[in-house]
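Undergrad: All I have is the shape, not the residue letters:
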């Protein structure tokens, strides 16, 4: 594997240098038209979400092998050509760590960019670390050290600070070089097709459709509550999520976690009791007091059950089987020269121990590399335990 990668490094193509900033609709249409015959483009986004529920798209960077376009979304009135390019099935969109980019593009255009390639997902199949950052990958592949800075830039501000556009351009400049290297090396190792299923699942729209009924999962301390309080919390979290979405404001601006948990615990039924909630802002009480009391009332009518019975710590026997499965995963991943974390997580192994056979570890290349070995190890441990070995 390393030999194939070293060979690819000896033929590193030149990075695109020509950069154009696109600030009017005609320029966008012309830029997109020039990419119509490309097989792939490198894509990155800059956005802001500190003051909103939904991420606010500010800049889209696109590169091919020759040039880079910095698309100032905030300056444009017609983004139809951009949306068309990103959803064109003939053009593969290359990202690094695509999750947040896909979310902001889906929320902005109502449709998912596809097909895609994610260099962060692909790199571990060539022996790189799992979840490797863009700068580290560029340095490892291209021996190019990217300057740090602008990670806290307010991309909605105009004009942008000095150096910000150069920083944004670099995010696709070297991605356009790294992608062909990774693709060709994976193809030579017969691993390129392994990624198809992963990339298809990454662009399933329901991954980014919010289920407000499951909003309680975002609250870290939910499982410390009594079952009745958990049910009240689920109603409160559902309400808060819907309010945040409707107002397009961060959920913490609607109501922070601490008072949400306090209400779930105290379960007030009157305004005067609700007013005693620690850290509950007076303005929130005035605006949403009735809604909060209604959430409590609905929660108290629900069955007093734990929200997720499987969320607690496993018993000793289960922990031993998970440990056995993790050892099998590590051995199989090492044999394939892939970081174990890129193959599966502890939660994936725990699902197999629990008897589930529908997880990602038993699909596609993961099943071939490690999934079957993990199942065999877990079942063997279960049999040995039953025999008293």
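TA: Looks like it arrived, so ask away. Remember, it's a predicted structure, so these values are computed and weren't measured experimentally.
Undergrad: going forward, measure contacts and count neighbours with C-alpha atoms only.
TA: Noted.
Undergrad: Contacts only, for residue 114.
TA: 86-89, 92-93, 203 (CA atoms under 8 Å, 6 or more residues apart in numbering).
Undergrad: dropping in the other structure now:
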């Protein structure tokens, strides 16, 4: 790899040029990719820049050049080409929203770092310091990436984000050779990460993300579900953050209290006046919908519920710790506490399918023992 990154930097502004590059890149083993985007005041992320390092040269790509460039979009789903990112969840979303495709053969260096003993959420700068012994300048992190021209500081930041990513990846691949099966674990977790885009518009289950939903009755849960689905659709329609429509704690209070005397909204001190003026009529209409006694809304499991399974959860954690030690990984890497509870709720019959993130390797190494604990 070439260390002279500024000399190799090339702008790509036309789809014809990008098409030629994409055809060349098809023969590579890996591409090192990052994106810059804005979404502070929008629901949908606005892609501002795509950075690529191909092992020799760095490219800064204007998103408009990729919009009508089938060879580039096909590259993102090419099985034979590994796409290397760091902390790729938002990159997966922004590329899916822009180009309508799910990344195939993704390698997330943050996930890989966790399996290599560097913690669950190793930042990019810390990773480069560790693997490349180089200190990155991060001053442009929150700058305006939609502006043109980009500043010299932004250009350097954008280039460094993929140049050193390639070097870190090479170090990781050497290290994975000393940990049997580590590459397989990373690969499966990256596949799961890429697949999360399928759930981005799962509006019907969004109410389950509201804190303290387990405290609500079935009547109140029906209100909450209706309010959340309305907010999800409106945020998408107007392309504004969900909190700009209605914050979660306000949603919860509205669902909990309902209408006073069946006609007046309750007083909520932290409800923004502009939001209240704009959406009161629609919210009243939702809250006036009749209660359906025959409809049982799925409720989140309460902390009290899990207290009854304290002993079994501890047994399960011990299993995870034992397997992790055998494999040479940290316990939270192969099965976090959150994932363990979700899998336990599946085993206990509160979910119809294993949770997202429960890979075939987790089932292979943990499934049988966890089944025996929760289904005895």
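TA: Great, that's in hand. Given the structure is predicted, the values throughout are model-derived calculations rather than measurements.
Undergrad: Just the buried ones from the contacts of residue 114 of the first structure?
TA: 86-87, 92-93, 203 (16 or more other CA atoms under 10 Å).
Undergrad: Just list the residues touching the spatially most central residue of the second structure, thanks.
TA: Taking CA atoms, centre = their mean, the centroid of the second structure lies closest to residue 89, which sits 3.6 Å from it. Contact partners of residue 89 of the second structure, counting by CA under 8 Å, 6+ apart, are 193-194.
Undergrad: how about it, what's its match in the first structure?
TA: Correspondence of residue 89 of the second structure to the first structure, assessed by TM-score structural alignment: residue 99.
Undergrad: Just the ones of the buried ones among the contacts of residue 114 of the first structure in helices?
TA: residue 86 (DSSP state H).
Undergrad: Columns distance to residue 161 of the first structure on top of the buried ones among the contacts of residue 114 of the first structure, output as TSV?
TA: Converted to TSV, those look like this (distance: CA to CA, whole Å):
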residue	distance to residue 161 of the first structure
86	27
87	31
92	31
93	28
203	33
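Undergrad: Residue 379 of the first structure versus the aligned partner of residue 55 of the second structure in the first structure, what's the distance?
TA: Aligning on TM-score structural alignment places residue 55 of the second structure opposite residue 65 in the first structure. As judged by CA to CA, to the nearest Å, residue 65 of the first structure and residue 379 of the first structure stand 50 Å apart.
Undergrad: Can you give me every residue that contacts the residue nearest to the match of residue 55 of the second structure when sequence neighbours are not counted?
TA: Leaving out its chain neighbours, the residue that sits closest to residue 65 of the first structure by CA to CA, 6 or more residues apart in numbering is residue 16, at 5.6 Å. If you count contacts by CA under 8 Å, 6+ apart, residue 16 of the first structure has them with 63-68, 173, 176.
Undergrad: Among those residues, name the buried ones.
TA: 63-65, 67-68, 173, 176.
Undergrad: Could you list which of these belong to strands?
TA: Taking DSSP state E as the definition of strands, these contribute 63, 67-68.
Undergrad: May I ask which helix or strand encompasses the aligned partner of residue 141 of the first structure in the second structure?
TA: Residue 141 of the first structure maps onto residue 131 in the second structure, with residues paired by TM-score structural alignment. Assigned by DSSP states H and E, residue 131 of the second structure belongs to helix 124-132.
Undergrad: That helix vs the first structure, average distance?
TA: Helix 124-132 of the second structure, aligned to the first structure and superposed, deviates on average by 1.7 Å (mean CA distance after the TM-score superposition for the first structure).
Undergrad: do stretch 312-327 of the second structure as well
TA: Here the mean offset of stretch 312-327 of the second structure against the first structure after fitting is 2.2 Å, by mean CA distance after the TM-score superposition for the first structure.
Undergrad: which residues are contacting that stretch?
TA: 180, 330-331, 334-335, 337, 340-341, 365-366, 369-370, 373-374.
Undergrad: Stretch 157-174 of the second structure now?
TA: Contacts for stretch 157-174 of the second structure (CA under 8 Å, 6+ apart): 1, 5-6, 9, 32-34, 51-53, 55, 58-60, 84-86, 109, 112-113, 116, 127-128, 131-132, 136-138, 140-141.
Undergrad: So which of the residues you listed sit within helices?
TA: 5-6, 109, 112-113, 127-128, 131-132.
Undergrad: among those residues, which ones are buried?
TA: Buried by 16+ other CA under 10 Å: 5, 109, 112-113, 127-128, 131, out of those.
Undergrad: re the thing from before, identify, from the contacts of residue 114 of the first structure, the entry nearest to residue 220 of the first structure.
TA: Distance to residue 220 of the first structure, by CA to CA, is smallest for residue 203 among the contacts of residue 114 of the first structure, at 27.5 Å.
Undergrad: Give me the aligned partner of that closest one over in the second structure.
TA: Aligned by TM-score structural alignment, residue 203 of the first structure pairs with residue 194 of the second structure.
Undergrad: Now do the buried residues in stretch 333-352 of the first structure.
TA: By 16+ other CA under 10 Å, the buried positions in stretch 333-352 of the first structure come out as 333, 336, 338-340, 342-344, 348-352.
Undergrad: Repeat that for stretch 37-50 of the second structure.
TA: Buried residues in stretch 37-50 of the second structure (16+ other CA under 10 Å): 37-38, 42-50.
Undergrad: just stretch 307-322 of the first structure next, same as before
TA: Those would be 307, 318, 320-322, for stretch 307-322 of the first structure by 16+ other CA under 10 Å.
Undergrad: rewinding a little: specify which member of the contacts of residue 114 of the first structure is nearest to residue 111 of the first structure.
TA: For those, the nearest to residue 111 of the first structure is residue 87 (7.5 Å; CA to CA).
Undergrad: wait, doesn't the closest one sit right on residue 112?
TA: Yes: contact criterion CA atoms under 8 Å: residue 87 of the first structure and residue 112 qualify, at 6.7 Å.
Undergrad: Do you have the helices of the stretch 101-250 of the second structure handy? List them.
TA: 109-115, 124-132, 152-176, 182-195, 218-238, 242-245, 248-257 (DSSP state H, counting those that start in this stretch).
Undergrad: Mean neighbour count, those helices: which tops it?
TA: Each of the helices of the stretch 101-250 of the second structure was scored by mean neighbour count; the highest is helix 109-115, a mean of 24, by mean count of other CA atoms under 10 Å.
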